[in-house]
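# Here is a sequence with its predicted model. Questions after.
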Amino acid sequence: MQNRFADKLLHWYDQHGRHNLPWHHNRNAYRVWVSEIMLQQTQVTTVIPYFEAFMARFPDVHALASAPEDDVLGHWSGLGYYARARNLHKAARQVVDAYGGEFPAEQQQLESLTGIGRSTAAAIVAQAFGKRATILDGNVKRVLARYHAVPGWPGQTAVLNQLWEHAESHTPDARVKDYTQAIMDLGAIVCTRSRPGCEHCPVRDGCQAYARNETSLYPGSKPKKEKPEKTTWMLILEDEEGRVLLERRPPSGIWGGLWSLPELDPAYGADELQEACTKEMGLNCHSPELISGFRHTFSHYHLHIQPARLPVINNTQASDSDHQRWLHRDEALTLGLPAPIRTLLTEPEQATLL
């Protein structure tokens, strides 16, 4: 059966698609996999420098698997959604332990690896091994939701199942490597979330949303839910040697496994911070200097951060451990740090811009 959708899309891709992205060079399963994980919820322009630095430090799956987690998180710092980095590290070790460092070419085996879902596994199969496989990332969902006028939010199972059926029906048997890149490019370049460039779309003649002048209705939006608001004190505790105290976050949850600044309950007033540092951490401090507070938004809540700088007097109580370190700022910046913490350590006056 003729696949007119794929034919038109591939013709467009040959002329207008992206053919020179970093992960297109020396293409293999490892490079495709890392790029796919980085591109989840992140723009290509943001990913490119991270990908290049990551490849320079971890050129293959063996290098990644043998690296300390702090090193991996340090190279991920700023990309956000840090569970992706922790899962990437775990999966690299699985590939080395279970497959001798060679990525399996079968989708089911790829999906068994930590952090690799159906669409990511398919992208690896298609892009690295040239085998027919069906992808459905965010860009593809948007293209197909509009093309077939599929109502509803793609996060709902029934809607997602419809989109998978359409994705499968359009995936060609030939040139699948180019096709998977083409449909992702179409969503990223033409069929954008807002103000799509329908006049440049190679498949607009068959697009139901375009025919109805309803592209803004597809895909459906996620039902809105008010995010709760939370508040915390975040302390820049600096000793007489100019070292700052960092604490490792728990392995799961917000900023899991990253290094962050110590926090105190917002119930403490500014005039109680010195006493709280003694009570909670055994540290004697000078009076606090307050830094402008700011709000950082996570996927499910807003966090109001009130930073305070407190010089530490005679640091003899808080020693280094697996979960706590005194580090000079240049040392601290080599670790995996959440973006707001990195800014607080380098340009605290800019933290309000985050």
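Cool, the structure landed.
# alpha carbons only for contacts and neighbour counts from here, please
OK.
# Regarding residue 115, what is its secondary structure?
coil (DSSP: H, G, I helix; E, B strand; the rest coil).
# could you measure the nearest residue to it once chain neighbours are set aside against residue 163, distance?
Of all residues beyond its chain neighbours, the one nearest residue 115 is residue 87 (5.3 Å), with distances taken as C-alpha to C-alpha, 6 or more residues apart in numbering. Residue 87 sits at a distance of 26 Å from residue 163 (criterion: C-alpha to C-alpha, to the nearest Å).
# Which one's more surrounded, these two?
Taking other C-alpha atoms under 10 Å, residue 87 and residue 163 do not tie; residue 163 has more neighbours (22 against 16).
# In contact with that one, which residues are there?
Going by C-alpha atoms under 8 Å, 6 or more residues apart in numbering, residue 163 touches 136, 141, 144, 145, 150, 154.
# Take those and lay them out in a markdown table including neighbour count.
Listed next are those as a markdown table, based on neighbours: other C-alpha atoms under 10 Å:
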| residue | neighbour count |
| --- | --- |
| 136 | 24 |
| 141 | 25 |
| 144 | 26 |
| 145 | 28 |
| 150 | 23 |
| 154 | 22 |
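# Pull the number of nearby residues for the nearest residue to residue 227 once chain neighbours are set aside.
Once flanking residues are discounted, residue 227 sits nearest to residue 301: 4.7 Å by C-alpha to C-alpha, 6+ apart. Residues contacting residue 301 under the criterion other C-alpha under 10 Å number 13.
# okay, now the one to match up with it:
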Amino acid sequence: MSDLREQPDPRALLEWYDRHARDMPWRVGPVQKQQGVRPDPYRVWMSEIMLQQTTVAAVKSYFDAFTSRWPTVSDLAQADDADVMAAWAGLGYYARARNLLKCARVVHQDYDGVFPDTYDGLIALPGIGPYTAAAISSIAFDLPETVLDGNVERVMARVYDEHTPLPAAKPILMRYASALTPDTRPGCYAQAVMDLGATICTPRNPACGLCPWRTSCAAWAAGTAKDLPKKSPKKRKPTRLGIAYIARRIDGAVLLEQRPETGLLGGMLGWPGSDWTDAPEDAPPIKAEWQTLPAEARHTFTHFHLKLTVKTALVPMDRTPLRGHFVDADVFDPNDLPTVMRKAYALTRTQ
């Protein structure tokens, strides 16, 4: 780490944020805050859960749909699990949707629909970890908690010219971020430093000439900004294989199966299928003449790549499945399926 000639000034970043804050559906901007508008903890919480490992662009439409359909945490708490999981379909990381419901129900039942206004109270809720608790505390309740996401890590690594690779650098970067978190306007500051990383201090080609902290940035002075943060080499992802069985009854109904609550795609509706292994067992969910499609459905999860063999069949009305249940054609909506299941279905539409 290089020595700095001057410490980054949170006030300079806040002044920049007041002029350049991103407009987001879950955010109360600096002008609104000056007018006395307070952030809604429900909307802050919802956005933070959705934004975990997901881009702002991907989240916006889901956030709008969820908050329109379930405008309060109590509305969400009383929703049917299947409706929430279907509304989440396509956003990925489905454990977040299950935790969303668990948390909403605890807030509704144990806190009369009002989110706790302390870090300790928030982190005790289902699905809320240290980062999310800090973000809600700061943004919703203006508490001086330190928020450290990927954008902030990148800003801190560059401002302090920190070359320790991630993830080992996380506690070091947290110390830097904590030292800069101000007692004045901490919620705006948290959003400002995230905006700085998202719009100026970007992973590639950072716009250093526009940065309010440029003169305080050790990496800019050293010419190393583009090389930071350093990251340890990623392990190569393994590839798993599976089989998806897409059966359609002669009246158009399709055979679907609800996945177990735990594990990938937990609680989601999808095509009956095999385990995802090196050598999946061919075990059709209903007796039929199965046809194997010539193309595979491919999808990448966090820890592995998946290749699905897709088998299709047309079955008579009186055939009983070994597992799963038929969903009428006028009720079935492929958009309610997880992305990998939609990919498998799309292959049937091209044959």
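Received the coordinates, thanks. Remember, it's a predicted structure, so these values are computed and weren't measured experimentally.
# Just the TM-score for the two chains, thanks.
Scored against TM-score structural alignment, normalised by the length of structure 2, the superposed chains reach a TM-score of 0.88; 335 aligned residues with a C-alpha RMSD of 2.5 Å.
# what's the counterpart of the residue nearest to residue 115 of structure 1 in structure 2?
Counting by TM-score structural alignment, residue 87 of structure 1 lines up with residue 99 in structure 2.
# ok, now residue 154 of structure 1?
Aligned partner of residue 154 of structure 1 by TM-score structural alignment: residue 166.
# and stretch 315-330 of structure 2, how far apart are its ends?
18 Å.
# That one: which residues count as buried?
By neighbour count with 16 or more other C-alpha atoms under 10 Å, stretch 315-330 of structure 2 contains the buried residues 315, 321, 324, 325, 326, 327.
# How far off centre is that stretch?
34 Å (C-alpha atoms, centre = their mean, to the nearest Å).
# What of stretch 215-235 of structure 1?
That offset, for stretch 215-235 of structure 1, works out to 17 Å (C-alpha atoms, centre = their mean).
# Identify the single longest strand in structure 1, thanks.
In terms of residue count, the longest strand belonging to structure 1 (DSSP state E) is strand 302-313.
# What range does that strand cover in structure 2?
With TM-score structural alignment as the criterion, strand 302-313 of structure 1 aligns to 305-316.
# Name the residues of the matching stretch that are buried.
306, 307, 308, 309, 310, 311, 312, 313, 314, 315.
# So what touches it?
237-250, 276, 288-293, 295-300, 344, 348.
# In helices, which of these appear?
Taking DSSP state H as the definition of helices, the contacts of stretch 305-316 of structure 2 contribute 344, 348.
# The contacts of stretch 305-316 of structure 2, buried ones only, as a PyMOL selection?
The following PyMOL line selects those of the contacts of stretch 305-316 of structure 2 that are buried, judged by 16+ other C-alpha under 10 Å:
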select buried, resi 240+241+242+243+244+245+246+247+248+249+276+290+296+297+299+344
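# Cross the contacts of stretch 305-316 of structure 2 against strands and list the overlap.
Those of the contacts of stretch 305-316 of structure 2 lying in strands (DSSP E): 239-249, 291-293, 295-300.
# What lines up with residue 114 of structure 1 in structure 2?
Aligned partner of residue 114 of structure 1 by TM-score structural alignment: residue 126.
# how about the nearest residue to that match, chain neighbours excluded?
That would be residue 103: by C-alpha to C-alpha, 6+ apart, it lies 5.0 Å from residue 126 of structure 2.
# For the one you found, the count of nearby residues, please.
23.
# SS state for it?
helix.
# My read is that it contacts residue 123, right?
No. Counting by C-alpha atoms under 8 Å, residue 103 of structure 2 stays clear of residue 123, with 10.7 Å between them.
# how near is residue 75 of structure 1 to residue 68 of structure 1?
11 Å.
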